[in-house]
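Asks: pasting the sequence and the predicted coordinates here, then a few questions.
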Amino acid sequence: MTATEIDVTDKPFWETTSLADMTAEQWESLCDGCGKCCLLKLEDEDTLELAYTNVACRQLDLGTCQCKNYAKRSLLVPDCVTMTAANITEFGWMPKTCAYRRLAEGKTLAWWHPLISGDPETVHTAGMSVRGRSISERVAGDLEDHITDWPEEDIP
């Protein structure tokens, strides 16, 4: 190998494999476990402006930031979306911190992502998850009372 060639075997899969070519296991491992995609959002009918809330889907475990029934989530919550490489660009509402969005935009994974840090707790200790910052839709009341901007925090 010459000095200008790069050995792709030394790079992690998310740097060498397109989203469309990832295995199901690779795809699922990209989820950082932040739970931000499970927060309810409001859309202004006139302006189509999106407002994030701190109200989480009833299926989100607020302690672990994991779906309580991931395999059946679409049956239990009919408007729960399933992201794929083909539709990721349709979800402009995904937080800027989302690994799927970041990779689709040509960015790298954040330092706190479990695939980088090696620790699934890093997303929480870095303050990038909904843990301790959200409530369940079962107790929230009016969503308008829970509008927040922190799910959109950006990272370099």
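Replies: It's in.
Asks: going forward, measure contacts and count neighbours with C-alpha atoms only.
Replies: Noted.
Asks: which residue is nearest the centroid of this structure?
Replies: Residue closest to the average C-alpha location in the chain (Cα atoms, centre = their mean): residue 98, at 4.0 Å.
Asks: and the comparison structure, right after this:
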Amino acid sequence: MTDQRNVPFWKLKRLDEMSTVEWESLCDGCGLCCLNKLEDWETGEVAFTSVACQLLDGHSCQCSDYPNRWATVPECIQLDVAGVKEIPWLPPTCAYRLVDEGHDLYWWHYLVSGDRETVHQAGISARDKTVSELHVPVEDYEDYIVEWPVLTGEPRDD
């Protein structure tokens, strides 16, 4: 029998069982959620762009005003358990998605590595790959479509 005191919380709990602190700690700080996406209304296909929310710090990949983000960006999505199951654009490396699907976190997730820089060192994040939406007209977003957010990570074997 395994001593569960040494098992990480994300292996023991479902998303809906996590405390607010545990939930928030699952965010790996990649910044991919803060990229603008384009959806084809006919097919439902979603394309990522390198155009980032105006509040995303393009280097740290953190929201520059997280507690007050809705004052500036009313359409900002607060990810919750239902959203994890319904939002089609969560990247394949997203910890919320991985935990929901019963997978472990990648080696570069800071809860595993102990270092918030490993997500960037592994090339998983949006660090220094974005342009602020304040500098790109919406009608030009198609010129900024990128594939790297959905090509990140390595094959899962768990």
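Replies: Here it is on my side, so go on. Since this is a predicted model, take the numbers as computed values, not measurements.
Asks: can you pull the TM-score for these?
Replies: Here the superposed chains carry a TM-score of 0.93, computed using TM-score structural alignment, normalised by the length of the first structure; 152 aligned residues with a Cα RMSD of 1.1 Å.
Asks: about what we covered before: which residue lines up with the residue nearest to the centre of the first structure in the second structure?
Replies: With TM-score structural alignment defining the correspondence, residue 98 of the first structure maps onto residue 94 in the second structure.
Asks: so where is the longest strand seen in the first structure in the second structure?
Replies: The residue-count maximum for a strand in the first structure (DSSP state E) belongs to strand 50-56. The aligned range for strand 50-56 of the first structure in the second structure is 46-52, by TM-score structural alignment.
Asks: what's next to that stretch, contact-wise?
Replies: Around stretch 46-52 of the second structure, the neighbours that count as contacts under Cα atoms under 8 Å, 6 or more residues apart in numbering are 34-40, 58, 88-89, 129-133, 136, 141-142, 144-147, 149.
Asks: separate out the buried members of those.
Replies: With burial judged by 16 or more other Cα atoms under 10 Å, the buried subset of those is 34-38, 58, 89, 130-133, 141, 144-146, 149.
Asks: strands along the second structure, start to end?
Replies: Under the criterion DSSP E, the second structure carries strands at the ranges 35-39, 46-52, 131-132, 145-146.
Asks: of these, which is nearest residue 78 of the second structure?
Replies: Ranking the strands of the second structure by distance to residue 78 of the second structure, with Cα to Cα as the measure, places strand 35-39 first at 14.3 Å.
Asks: name the residues that touch that closest one?
Replies: Contacts of strand 35-39 of the second structure from elsewhere in the structure, counted by Cα under 8 Å, 6+ apart, are 45-53, 89, 141-142.
Asks: ok, stretch 61-69 of the first structure next?
Replies: Applying Cα under 8 Å, 6+ apart, the contact partners of stretch 61-69 of the first structure are 33-35, 56, 59-60, 73, 129-132, 134-136.
Asks: buried set for that stretch?
Replies: Here stretch 61-69 of the first structure shows 61-62, 64-65, 67 as buried, counting by 16+ other Cα under 10 Å.
Asks: the first structure: which residue goes with residue 81 of the second structure?
Replies: Per TM-score structural alignment, residue 81 of the second structure is aligned with residue 85.
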